[in-house]
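Colleague: Would you be able to build a 3D model of this:
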Amino acid sequence: MGSSLMAVHSAKLSLVGSTLPLQRFLTYRLSRLNAKLNRQAVATLKKTCDLKLPEWRLISLLATYGERNGRWIGDTAEIDPGLLSRTFRSLELRNLISARRDEEDRREVYFALTRKGRQLYEKTHPNMQARQQALFAALDAHEQSAIFKIIDKLEIAADARDGSRQSR
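Modeller: Coordinates of the predicted model:
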């Protein structure tokens, strides 16, 4: 963190009669962090395979949870429906995932990894896992145990604030 951000971060906030500097907006800070982490992930993926970040996320979800329908994947990954559709199509065309229609509800499509998709996941996952471990190495044990609790609380607060999602 740059020294100017550290100074803003460590300063006591008095919200009465003052305005909050942009560097203290949680959404701004998370957006900056997200952009940096996404750039790192893209660079890692570029070195190990020919996947875009949304493609990696879908492959990783399918590797973890097995066959799932498109609605579940979109809700879980919180990917824009248009991007989700293009990502499914790209992965299908490269024979990394397969799609099948539900027999009872033909509108419902289920996706699964193909053998080629599973092999690509197994090749790429160790590099992405090492990246996660490097990030966690920047945190002490207490911070490591707290980070997901904090993120969960923030997600619940965001969901409650916008009313767009039910609790997970």
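Colleague: drop to CA atoms for contacts and neighbour counts, all remaining ones
Modeller: OK.
Colleague: So which residues of this structure form helices?
Modeller: Along the chain, the stretches classed as helices by DSSP state H are 3-10, 26-48, 53-65, 70-77, 81-93, 115-136, 141-162.
Colleague: Is it possible to get JSON lines of these that adds mean neighbour count?
Modeller: Formatted as JSON lines, the helices of the chain follow (neighbours: other Cα atoms under 10 Å):
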{"stretch": "helix 3-10", "mean neighbour count": "11"}
{"stretch": "helix 26-48", "mean neighbour count": "13"}
{"stretch": "helix 53-65", "mean neighbour count": "18"}
{"stretch": "helix 70-77", "mean neighbour count": "15"}
{"stretch": "helix 81-93", "mean neighbour count": "15"}
{"stretch": "helix 115-136", "mean neighbour count": "15"}
{"stretch": "helix 141-162", "mean neighbour count": "12"}
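Colleague: Looking at these, which is nearest to Arg107?
Modeller: helix 70-77 (10.3 Å; Cα to Cα).
Colleague: Can you check what angle separates the closest one from helix 53-65?
Modeller: Taking axes from the mean of the first three to the mean of the last three Cα atoms, to 10 degrees, one finds helix 70-77 and helix 53-65 inclined to each other by 110 degrees.
Colleague: Provide the contact partners of helix 70-77 at residue level.
Modeller: In this structure, residues lying in contact with helix 70-77 by Cα atoms under 8 Å, 6 or more residues apart in numbering are Arg57, Leu58, Leu61, Asp80, Pro81, Leu84, Glu108, Val109, Tyr110, Phe111.
Colleague: Can you tell me which of the residues you listed is closest to His125?
Modeller: Arg57 (10.8 Å).
Colleague: Contact partners for that closest one?
Modeller: Ala77.
Colleague: for comparison, sequence B:
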Amino acid sequence: MPAEPDENTDYLSFVDYAVDRSTRELPEVDPVAMRLVLTLHRVTSALVYDLESSVHRPRGWSWPGFRVLFVLWLAGPMEGKRIAELAGMSRAAVSALVKTLERDGMVTRRQDEQDRRVFSFELTGTGREAILGAYAAHNEREQAWVSALSRPERTILIGLLEKLAAGSASAEAKRRT
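Modeller: Below you'll find the model as predicted:
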């Protein structure tokens, strides 16, 4: 085995090298678990990078900005804390993002009448039009990614990912705040 990855090793194929090298260094490593998690992470990262660079950055958005707009589009007006829960982000990140989205005319902020410290956010008409156009392009890229799988394979993969997400190890990860 080479000490370093060769010139043909790329971001995704590095998984093979990493599993081989780590199991030689640490024989107790479970290579199947490592391969599954590393591959899942790297494919997800590549997919997100593709969506962000081909769909969202050209519109002046970041991936997190898209996630906030997506949640507001589908779930409607809500407090920043709830946006953070549904977008899988911290409240601080959402707070910073909605300031930018508000500045850009995509989101409006409304102060709660009972508790003046609480704000809810909602899409503006401009924000709604922007997310509708962006999501159409986003879904085209999603279709391109999943076209490598047959319809039955897609259904099986969805079931397996949902089973993984429902597993006991994921319980802590679900409590993101």
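Colleague: Need the TM-score between these chains.
Modeller: The TM-score (TM-score structural alignment, normalised by the length of structure 1) is 0.78; 156 aligned residues with a Cα RMSD of 2.8 Å.
Colleague: before we move on, back to that, in JSON lines, list the helices of structure 1 along with distance to Arg101 of structure 1.
Modeller: Compiled in JSON lines, the helices of structure 1 are given as follows (distance: least, Cα to Cα, whole Å):
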{"stretch": "helix 3-10", "distance to Arg101 of structure 1": "51"}
{"stretch": "helix 26-48", "distance to Arg101 of structure 1": "30"}
{"stretch": "helix 53-65", "distance to Arg101 of structure 1": "16"}
{"stretch": "helix 70-77", "distance to Arg101 of structure 1": "11"}
{"stretch": "helix 81-93", "distance to Arg101 of structure 1": "14"}
{"stretch": "helix 115-136", "distance to Arg101 of structure 1": "19"}
{"stretch": "helix 141-162", "distance to Arg101 of structure 1": "31"}
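Colleague: Of these, which is nearest Ala99 of structure 1?
Modeller: Ala99 of structure 1 sits nearest to helix 81-93 of all the helices of structure 1, at 7.5 Å, using Cα to Cα.
Colleague: hmm, back to that, just so I know, which of the helices of structure 1 lies nearest Asp102 of structure 1?
Modeller: Taking Cα to Cα, helix 70-77 is the member of the helices of structure 1 nearest to Asp102 of structure 1, at 11.3 Å.
Colleague: residue range for the closest one in structure 2?
Modeller: Using TM-score structural alignment, helix 70-77 of structure 1 corresponds to residues 80-87 of structure 2.
Colleague: ok, back up a step: would you list the contacts of helix 70-77 of structure 1 in JSON lines and tack on distance to Ala137 of structure 1?
Modeller: Listed next are the contacts of helix 70-77 of structure 1 as JSON lines, based on distance: Cα to Cα, whole Å:
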{"residue": "Arg57", "distance to Ala137 of structure 1": "23"}
{"residue": "Leu58", "distance to Ala137 of structure 1": "26"}
{"residue": "Leu61", "distance to Ala137 of structure 1": "24"}
{"residue": "Asp80", "distance to Ala137 of structure 1": "32"}
{"residue": "Pro81", "distance to Ala137 of structure 1": "35"}
{"residue": "Leu84", "distance to Ala137 of structure 1": "32"}
{"residue": "Glu108", "distance to Ala137 of structure 1": "42"}
{"residue": "Val109", "distance to Ala137 of structure 1": "40"}
{"residue": "Tyr110", "distance to Ala137 of structure 1": "37"}
{"residue": "Phe111", "distance to Ala137 of structure 1": "35"}
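Colleague: ok, which pair from these is furthest apart?
Modeller: Across the contacts of helix 70-77 of structure 1 (Cα to Cα), the longest gap, 20.7 Å, separates Arg57 and Glu108.
Colleague: For Thr19 of structure 1, find the nearest of the helices of structure 1.
Modeller: Closest to Thr19 of structure 1 of the helices of structure 1 is helix 3-10 (Cα to Cα; 12.8 Å).
Colleague: Give me the contact list for the closest one.
Modeller: With contact meaning Cα under 8 Å, 6+ apart, helix 3-10 of structure 1 is reached by Gln23, Arg24.
Colleague: For the residue minimising distance to the centre of structure 2, list the residues it contacts.
Modeller: When Cα atoms, centre = their mean is applied to structure 2, the residue found nearest the centroid is Val48 (6.4 Å). By Cα under 8 Å, 6+ apart, the contact list for Val48 of structure 2 reads Trp63.
Colleague: And it? What does it align with in structure 1?
Modeller: In structure 1, Val48 of structure 2 lands on Asn38 (TM-score structural alignment).
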